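> Have a look; sequence and predicted model below, questions after that.
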Amino acid sequence: MAPAQTLGRADIALIGCVKTKAGYPMPARDLYLSPLFLRRREYAEQQAYRCYILSAEHALVPPETVLAPYDTALADQTSEYRRAWGQWVLAKLVRAEGSLRGRIVEVHAGDEYSRPIAHLLEQAGATVRRPLAGLTLGEQLAWYDQQPKDLVPTQARPVETQPSVVPSTSQAVVAALLRYGREHQAERADAPPRFTPDPDANTLVLTDPFAFLLAVLFDQGIPAERAWQAPYELRRRLGHLDPAGIVADPKGVRAAVAQQPALHRYVNNMSVWVVAAAGLVVDRYGSDAGLVWSGEPRAADLAARLRTLPGIGQKKAAMAVEILAREVPRGLRTRPQVG
């Protein structure tokens, strides 16, 4: 293969999803696990001002959006679905970005994802680039490996304010596909999410609000599957997950986190965060972590509440809000009854 051509930065990069996924809900940027996707994501995050993921199930997805695993593949869908899916992608992109006129949109995806959208993007005024079109899997991996790693976008280019227009003839198709997505999601509404393969650990974070908050705390720098199992293992080692008891025994908490196999790679930080979070839950919420999201707060207000907890920043708060929006109706509301 000839040496890879270094391209100028794109305004928007669209990354195709892949079949191999984690087995539990995660931010979309971390859900897909294949080497090809990881290289696509790394390239897009460094070489484009903004990037989105192309999903057969969800159309266009911001990388930070938490998704549950799914099995939909665009190659398995009818031509009608793929056409409607392309319109759905365009509609969501225009809604997120405004005008596409004069923008460079770079597509890093297979033909089944690129073909339904390329002509629509061009009709909306974008310049479409597909630098890997026609390359084999091995050639694609080699192309990414040859790209420079030091170009990090800092600020998006200014664009004209004239809005792109989604063709009116496609609006009914887009609406139908959105409706299909809602109905398809409803079919799975009774199935609880699978954060970790351990069913007891999974049940704990879905029924004990403080365990849920601890899982959010642990979800940093280690595999999500391990993070969401940590509250269950911490309870086993301590004999409880009572916030007041945790505040009263910081040395015991650190010993439990550090016990091999350690619950987290950052034993000191995580131990301090667990105790501090327990203290805040005791002082501000009367030991009931479920009150953090009581009163049906707006997403922004809930995220602000979560960010007051030590160790929870913007990314973790957004993930927690997304999960709680789905799971609070199931019963993740107040502390479990002690029998």
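Thanks, I have it. Computed from a prediction, not measured in an experiment: that's the story for all the values here.
> From here on, just use CA atoms for contacts and neighbour counts.
OK.
> what distance separates the start and the end of stretch 181-194?
End-to-end distance of stretch 181-194 (C-alpha to C-alpha, to the nearest Å): 20 Å.
> take a look at this one as well, against the first:
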Amino acid sequence: MTVTLRLAQNPDADALLSRSPLAALIGMLLDQQVPMEWAFSGPYTVLQRLGGSDLDARLIAGYDPEAFAAVLSDKPAVHRYPGSMAKRVQQLCQYLVEHYDGDASAVWADAGTGAELLARLVELPGFGKQKAQIFLALLGKQFGVRPKGWREAAGAYGEKDSFRSVADITGPESLDKVRAYKQETKRAAKAAKESKESKA
């Protein structure tokens, strides 16, 4: 299945995400406390700085930690917290080497059910349940990875025709809808907190 992601909103970075399962996983890992485009452009920036034609989990896993932190810290930085994220990316790659022979796609290739796939994703370093569910939804909606029960395992992120997360972004229009949803969710959470505090 040919996949065309538009998460980085940059043709070269999106092309890498579309063809490289490892790039997609690293992009998802980086997607916290920075704008989505910044996070998902990160794998392409790392590839440019490391050289080669594709990201290699074994290469990253075995890289000198200080040198790899420098790769992410060089201007422009790959993340707001390049040092800590460099450590997390290496931990992810080390886990993939140890458990999946360095093949990121093996995480989902033979998963029999959505629940099994979710469990595998949650076990990845840097992936909590919410991040795992979003990535599971991305796999199902855009990569065609749809083991039985995948929508249920992905929770609300698996809902059809929703605009909740990166799993639903296919271009600028859907990106705007997801941003609007996230802003509304933040507003609602803030209002609920203020209401609770005023009653205390």
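Yep, it's here. Bear in mind the structure is a predicted one, so any value in this text is a computation, not a measurement.
> how about the helices in the second structure?
11-19, 21-30, 36-50, 57-61, 65-73, 82-100, 106-109, 114-123, 129-142, 150-153, 172-199 (DSSP state H).
> and of the ones you listed, who's closest to Thr2 of the second structure?
helix 11-19 (8.0 Å; C-alpha to C-alpha).
> helices and strands around that closest one, which ones?
helix 21-30, helix 36-50 (3 or more C-alpha pairs under 8 Å, 6 or more residues apart in numbering; DSSP states H and E).
> Return the mean post-superposition distance for the last one against the first structure.
So the one you mean is helix 36-50 of the second structure. Following the fit onto the first structure, the mean deviation recorded for helix 36-50 of the second structure is 0.6 Å by mean C-alpha distance after the TM-score superposition for the first structure.
> Go through that helix and flag the buried ones.
36-47, 50 (16 or more other C-alpha atoms under 10 Å).
> Identify the residue spatially nearest to Pro310 of the first structure, adjacent ones excluded.
Excluding the flanking residues, the one nearest Pro310 of the first structure by C-alpha to C-alpha, 6 or more residues apart in numbering is Trp273, at 5.4 Å.
> That neighbour -> the second structure?
Residue pairing (TM-score structural alignment): Trp273 of the first structure is matched to Arg88 of the second structure.
> from memory its match sits against Phe127, does it?
No. In this structure Arg88 of the second structure lies outside contact range of Phe127 using C-alpha atoms under 8 Å: 10.0 Å.
> Endpoint to endpoint, stretch 95-106 of the second structure covers what distance?
So stretch 95-106 of the second structure: terminal residues 12 Å apart, C-alpha to C-alpha.
> which parts of that stretch are buried?
Of the residues in stretch 95-106 of the second structure, those buried by neighbour count under the rule 16+ other C-alpha under 10 Å are Tyr95, Leu96, Val97, Gly102, Asp103, Ala104.
> measure the equivalent of the fifth one over in the first structure to Arg305 of the first structure for me?
Going back to what we said before, that points to Asp103 of the second structure. In the first structure, the residue equivalent to Asp103 of the second structure is Asp288, according to TM-score structural alignment. Remark: distance between Asp288 of the first structure and Arg305 of the first structure (C-alpha to C-alpha) = 14 Å.
> what do you get for Trp273 of the first structure?
Distance from Trp273 of the first structure to Arg305 of the first structure, by C-alpha to C-alpha: 16 Å.
> Ok, Gln123 of the first structure next?
Separation of Gln123 of the first structure from Arg305 of the first structure (C-alpha to C-alpha) stands at 43 Å.
> Ala230 of the first structure too?
For Ala230 of the first structure, the distance to Arg305 of the first structure equals 23 Å [C-alpha to C-alpha].
> Could you check how far stretch 251-268 of the first structure is from the centre of its chain?
27 Å (C-alpha atoms, centre = their mean, to the nearest Å).
> that older thread, what about Trp273 and Arg305 of the first structure, which has more around it?
With neighbours defined as other C-alpha atoms under 10 Å, Trp273 of the first structure and Arg305 compare such that Trp273 has more, 19 against 15.
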